[in-house]
Structure formats: C-alpha cells, structure tokens
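[1] heads up, no residue letters with this:
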C-alpha cells in the first residue's frame, strides 16, 4: 500500500502532496485538475485520497486500496 494523497491549496493553486511529507508532488491550476492527478496516483499506489477545502479542512476522501470497512450489500 502506497502513501495517501492529499489535494491541498497551494499559493493560489492546488497541489497534490503525499502524506507525511511537505514536498508537493504536482501543482494544478484547479482543484478538479489536482483531484484527477491525485486519483491516478492513489489508484496506482492502492492508497487513499483526501480532498481539502481552501481553509485546509478535509471535505472528502476516497479509498483505492484495501478498504478495512468495505460497503455491505
């Protein structure tokens, strides 16, 4: 399982950053672009993606790995 990916505000743009690091992986002009980049990385690494609001709060998350609580049904 890879490093979780975070979509975060970055100097008026949006960045994708691996969890536990300050280094930015990629910068995108819009949040939607950054989400697509983070989704591809998370799928590739079988990890989770966290989408942050402009104020830094987490607004959404998606799991692309081994979900410990898969949906029942």
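    Sure, I can see it. Bear in mind that the values here come from a model prediction, so they are computed numbers and not experimental data. Numbers count the residues shown, from 1 in each chain.
[2] contacts and neighbour counts: CA atoms only from here.
    Fine.
[3] helices of this structure, start to end?
    31-45 (DSSP state H).
[4] residue 65 and residue 41 touch, don't they?
    No - when contacts are counted by C-alpha atoms under 8 Å, residue 65 is not listed as touching residue 41 (11.4 Å).
[5] look at these two and report which has more neighbours.
    residue 41 (22 against 16; other C-alpha atoms under 10 Å).
[6] use this one as the comparison:
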C-alpha cells in the first residue's frame, strides 16, 4: 500500500507539513523554507508526492519522490 502524500500548507501562524488523509497531526514551522525542507525530506523518505500549497490554498508545485502518478518514461 503506497504511503500518504505530504502537503505543505499555510496556517495562521506560519506553515505546516501534514500527511494526506492523516490523523490531523501537523508539524508547524514559522519559516516557509524550513517547512518545505522538512516536507521534502519526509516525502523522499516515504517515497510519496509533496504538494506545496500557496497562501490561497491552491497547489502551486508538486514534486514526486518515487510515487509519480504520471505515466511518462525517461
């Protein structure tokens, strides 16, 4: 069973990294760069996709680390 994708999302006090359909546990960060770095490391370790959301909640970037949903060779 594949792991749950990781989401980088804005919060009232900064930024959070959380698992998709998770148990509500978030890792909070004041700095955006720290949250992205932590989310990237977790996504690499779990071989899932990292979805980076902007302040408006929209996904602005996606990075796949072993669970690429696209069927593109090369």
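    Happy to help now that I have it. Because the structure is a prediction, the values reported are computed rather than measured.
[7] what touches both of residue 65 and residue 41 of the first structure?
    Residues touching both residue 65 of the first structure and residue 41 (C-alpha atoms under 8 Å, 6 or more residues apart in numbering): none.
[8] identify the residues contacting residue 67 of the first structure.
    Contacts of residue 67 of the first structure by C-alpha under 8 Å, 6+ apart: none found.
[9] how close does the residue nearest to residue 38 of the second structure when sequence neighbours are not counted sit to residue 25 of the second structure?
    Nearest residue to residue 38 of the second structure, sequence neighbours excluded (C-alpha to C-alpha, 6 or more residues apart in numbering): residue 17, at 7.5 Å. From residue 17 of the second structure over to residue 25 of the second structure the distance is 9 Å, taken as C-alpha to C-alpha, to the nearest Å.
[10] who's more crowded, the two?
    In this view residue 17 of the second structure and residue 25 are compared by other C-alpha under 10 Å, and residue 17 has more residues nearby, 27 against 10.
[11] list the contacts for that one?
    Residues near residue 17 of the second structure by C-alpha under 8 Å, 6+ apart: 6-9, 26-28, 35-36, 38-39.
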